[in-house]
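Colleague: coords below, sequence missing:
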């Protein structure tokens, strides 16, 4: 069987890990299923049935048959949605999907979530963000390997065009299902795909993939790095680069920022989506999951001296090692000088 190319960095990353494939039985995830099999990458599958199409149940049955045939475990979630009455269908479906993936990865210890995002998807995102007036940090969308809090998202087809995928399926006579909702141009992504992106990628796929590689390097240089990071806690410099790194930290914690949330961050300390707190002082931004807990007076006074914002304190209070590791950094003093300064508390 002819296989599609996956770069060696991704293959090395996947081998020896416990992998979960987000599987819809559409063209992209089906091609990825067979490609991973033929490259010797072990994985299980997760399938969400939204009941939005006549073929939804047939797709689920076929997915089960395919996984049984090759000895692959399959996790299924049924989550009926109405295309017309579900509000923002794409975001609702995405939340259901990723909540399901999070649950499986946590319960069964998967190290990676493999998705079938490909070059056309990346270019669609680029054009949509360009049309919204986004900067470089938000134009590029997904990376080939993206570390989250509890697992990494890996996208082996990040530089593979849709035409290559369809050719692979056709030449190998592999069964897959078309999602007719992808033809509904009331969804912005579908409209961009139909009017602009697919024809462009088909003609310029190779050079487009190279351009995205170069732009990713530029993006990394532009964004800078976290001053301190431990598990779900991030400290970064309060500077012109802050918003880009805050965006990255929030993605790692499972929240994709909206334009309104970006504006809110710049105005005040806040809790985003009820999950993540973003706070700042004159020198630093702090990002961590939002928690509530009672704190003793000694700890509060130490935070006051360090100018650690109140919203972020409960997360640190429950994890004393964080404060011990970064107190000198935050205070701008050597550890011994800092201890002398707060010794009487």
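Modeller: Noted; the coordinates are in hand. Keep in mind that what you see is a predicted model, and the values were worked out from it rather than measured.
Colleague: from here on, contacts and neighbour counts on C-alpha atoms
Modeller: Noted.
Colleague: nearest residue to the middle of this protein?
Modeller: residue 251 (5.5 Å; Cα atoms, centre = their mean).
Colleague: for that one, give me its contacts.
Modeller: 148, 257 (Cα atoms under 8 Å, 6 or more residues apart in numbering).
Colleague: which parts of stretch 156-172 are buried?
Modeller: Under the neighbour-count criterion of 16 or more other Cα atoms under 10 Å, stretch 156-172 has 156, 157, 158, 159, 160, 161, 162, 163, 165, 168, 169 buried.
Colleague: against that first model, consider the following:
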């Protein structure tokens, strides 16, 4: 089975696409996205897709090099008679306080995908995430500390603002893709920042993973299998949370969860309810650590009414006699 056939198998196994879908393909010009573009164009008829549109975002951090990448992608899209949507930003001005450059880039990419999908009339956006990207993401989150939701890593299919985000290369390794392109003389661009040790992902990719692979050459696949098993557990928790009859209520900037509705639930489910509440009220969920969760558990289970806990994002949660209240803390 060649690589394109394996992409088709992944698409079908995860039910990524349906007949008459209009698909936005995110293409940077690198190996993975150029292979994704070729594979999707080849499979368009077999999958009975309505239309393919290429989108490209220039983050504005590599100057002339990134501009040349965008021109390369535009030319390739034109060669294939596909629509092309492009945007250039200055990522350094978009980065918020406390966020990494990678987090800022990811946020801007998905904002752009939504804009481009709306412009193209697309209901699906395909990205070039590979098995390597998944393994790196999982390892990074384990090193930095993550909950179950974090360790499941990149989802092969998810919904965001009405757009289905799919990862058709999810089960392929970068080395396989590089070999496929090189053997066929297919061009791609190389991002010089991928070699810089300034970014944590590059350190994981170039140093940490290769070191660990000395002890298990199949480590990347092992990490991805772990995430797949954990995703099944997480989906069970998520579906159980959605099935809860009593939802948090919000009024005048205060979100309320009744203690009787929360305290009877398993801790894993309590945590997801709390996470959603914090996210809804404007908390910085990604900054929550193990200590925060334990303190929140104690507040729910044992603290007296009037007790409170401050969490990242200037959120204060307060225990009353019958409820847990979430609200933005007034800073002096």
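Modeller: In hand now; what should we look at? Please read all numbers here as calculations on a predicted model, not as lab measurements.
Colleague: count of residues packed around the alignment partner in the first structure of residue 105 of the second structure?
Modeller: Under the alignment (TM-score structural alignment), residue 105 of the second structure pairs with residue 93 in the first structure. By the measure other Cα atoms under 10 Å, the count of residues near residue 93 of the first structure is 17.
Colleague: which strand or helix spans residue 93 of the first structure?
Modeller: Using DSSP states H and E, residue 93 of the first structure sits within helix 89-108.
Colleague: before we move on, what about residue 159 of the second structure?
Modeller: strand 157-160.
Colleague: what helices or strands is that strand leaning on?
Modeller: strand 163-166 (3 or more Cα pairs under 8 Å, 6 or more residues apart in numbering; DSSP states H and E).
Colleague: re the thing from before, can you pull out the residues in contact with the strand holding residue 159 of the second structure?
Modeller: 14, 16, 164, 165, 166, 167.
Colleague: run a quick neighbour tally on the second one.
Modeller: Per other Cα under 10 Å, the neighbour tally for residue 16 of the second structure reads 19.
Colleague: residues contacting it?
Modeller: 157, 166, 168.
Colleague: what does the second one correspond to in the first structure?
Modeller: Spelled out, it's residue 166 of the second structure. Using TM-score structural alignment, residue 166 of the second structure pairs with residue 154 in the first structure.
Colleague: please tell me I have it right and its match contacts residue 117.
Modeller: No - at 9.2 Å, residue 154 of the first structure and residue 117 do not qualify as touching, with contact defined as Cα atoms under 8 Å.
Colleague: neighbour-wise, which of the two wins?
Modeller: residue 154 (26 against 23).
Colleague: would you mind measuring from that one to residue 111 of the first structure?
Modeller: Residue 154 of the first structure sits at a distance of 10 Å from residue 111 of the first structure (criterion: Cα to Cα, to the nearest Å).
Colleague: would you agree residue 285 of the first structure falls within a helix?
Modeller: No - looking at residue 285 of the first structure with DSSP: H, G, I helix; E, B strand; the rest coil, it is strand, so not inside a helix.
Colleague: contact partners for it?
Modeller: So residue 285 of the first structure contacts 235, 236, 237, 238, 242, 278, 279 (Cα under 8 Å, 6+ apart).
Colleague: repeat the analysis, applying 10 Å as the threshold.
Modeller: By Cα atoms under 10 Å, 6 or more residues apart in numbering, the contact list for residue 285 of the first structure reads 226-227, 234-239, 242-243, 245-246, 265, 269, 278-279, 308-309.
Colleague: give me the buried subset of those residues.
Modeller: Buried, going by 16+ other Cα under 10 Å: 226, 234-237, 242-243, 245-246, 265, 269, 278-279, 308-309, out of these.
Colleague: picking up where we left off before, what is the nearest of the buried residues of stretch 156-172 of the first structure to residue 1 of the first structure?
Modeller: residue 168 (9.2 Å; Cα to Cα).
Colleague: residue 279 of the first structure against residue 265, yeah?
Modeller: Yes - using Cα atoms under 10 Å, residue 279 of the first structure is in contact with residue 265, at 7.8 Å.
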